[in-house]
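1. Based on what follows, work out the 3D shape:
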Amino acid sequence: MEQAQEVDRKNTVVSGGSRFEGSIHISEEVIVELTKKTIQGIPNIQTATTGIASKFGIGRKSSEGVRVTVEDGEVPSISVEAYVLVKYGQRIPDLAWDVQEKIKANLERYTGYTVNSVNINVQGIYVDEPVVLAESEDAEDAQENEIESADADEEKKAGE
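-> Here you go, the predicted structure:
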């Protein structure tokens, strides 16, 4: 039967009475994914893009509205920049505060790292049903075609 392993703050793993030294490093990409999943779980908010610099890999690590900086140390620390869109009609300061608190709590819970800062950058607002021009034009054309074919069928029946 296997005994559970315990890890103390100095990264010493204790297993079955024996000790060995080692370190644990969590990738920045993992922290970015944890942050994005946290944001996705919060209603009335969604991630936004961070701009053209992130698409070319310029600057800090970023992915779909989240930038993360990890400072190594005895207990590593994290700084997060989140770029979000808020649903129209929501109180932005209250929602941003909730997002900060949830991101901080989840990152500390899942990584064991200290969170130095969580900066929320509200880049815009969104509505439930975005209006897409191309789709609405196609729908109008389809509706006009249906009306024209119905009129042609009626004229055909009237002529008989």
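
2. can we go C-alpha only for contacts and neighbour counts from here?
-> Fine.

3. how much space between Leu85 and Ile52?
-> Distance, Leu85 to Ile52, by C-alpha to C-alpha, to the nearest Å: 17 Å.

4. Looking at those two, which one has more neighbours?
-> Legend: neighbour count by other C-alpha atoms under 10 Å for Leu85 and Ile52, higher for Leu85 (20 against 9).

5. The more buried one belongs to a strand, doesn't it?
-> Yes. Assessed with DSSP: H, G, I helix; E, B strand; the rest coil, Leu85 lies in a strand.

6. how far out from the middle of the chain is the strand or helix carrying Glu108?
-> According to DSSP states H and E, Glu108 maps onto helix 92-111. How far helix 92-111 lies from its chain's middle: 12 Å, per C-alpha atoms, centre = their mean, to the nearest Å.

7. how about it: buried residues?
-> Ile92, Leu95, Ala96, Val99, Gln100, Lys102, Ile103, Lys104, Asn106, Leu107, Thr111 (16 or more other C-alpha atoms under 10 Å).

8. I'd like the structure of this one too, to check against the first:
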Amino acid sequence: MERQIHKIHQNGDVGTVHIADEVIAIIAGLAATEVDGVVGMVGNLAGDLVELLGKKNLAKGINVEVMEDTVALDLAIIVAFGCSIVQVTKNVQEKVKSAVETMTGLVVSEVNIKVAGVDVEKK
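-> Reported below is the predicted structural model:
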């Protein structure tokens, strides 16, 4: 897979800043997993294989599409049983949008979430 890198800032004589899609995905993944009710991220959005990802693999479960100065994100999560899916996904969208915008300076146009499962294990 070819690594996508985008220019996000050019400041005259100081230089240019480039950011990789993988970096944006990691920021989004970490933000999503900090939300109460999110058990984890899922590794394969398109396929039937559902792989719960640890912190080291968060970027693999997120699709990043950068257009000029905006970014759209698709991610899949596992929600804890008993949590409101509507509230958890809303919180994930807000947290991911805020984290990506704050850290990259890009405008997040959309955060699309697929709830890939519910964790029913008693802890």
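
9. Superposed, how do the two chains score by TM?
-> The TM-score (TM-score structural alignment, normalised by the length of structure 2) is 0.74; 106 aligned residues with a C-alpha RMSD of 2.5 Å.

10. circling back: nearest to Gly22 of structure 1, of the buried residues of helix 92-111 of structure 1?
-> When these are ranked by distance to Gly22 of structure 1 (C-alpha to C-alpha), Thr111 comes first, at 16.2 Å.

11. what do we get in structure 2 for that closest one?
-> Aligning on TM-score structural alignment places Thr111 of structure 1 opposite Thr104 in structure 2.

12. now do Thr69 of structure 1
-> In structure 2, Thr69 of structure 1 lands on Glu65 (TM-score structural alignment).

13. what sits against the one residue sitting closest to the centre of structure 2?
-> In structure 2, the C-alpha closest to the average C-alpha coordinate belongs to Ala28, at a distance of 3.1 Å (C-alpha atoms, centre = their mean). Counting by C-alpha atoms under 8 Å, 6 or more residues apart in numbering, Ala28 of structure 2 makes contact with Ile62, Val96, Lys97, Ala99, Val100.

14. and the gap between the fourth one and Ile27 of structure 2?
-> Pointing back at Ala99 of structure 2 there. Distance, Ala99 of structure 2 to Ile27 of structure 2, using C-alpha to C-alpha: 7 Å.

15. what's the answer for Thr102 of structure 2, then?
-> Distance of Thr102 of structure 2 to Ile27 of structure 2, given as C-alpha to C-alpha: 10 Å.

16. Val118 of structure 2: which element?
-> If you go by DSSP H and E, Val118 of structure 2 is part of strand 107-119.

17. in that strand, what counts as buried?
-> Residues Val107, Val108, Val111, Ile113, Ala116, Gly117, Val118 are the ones in strand 107-119 of structure 2 that count as buried (16+ other C-alpha under 10 Å).
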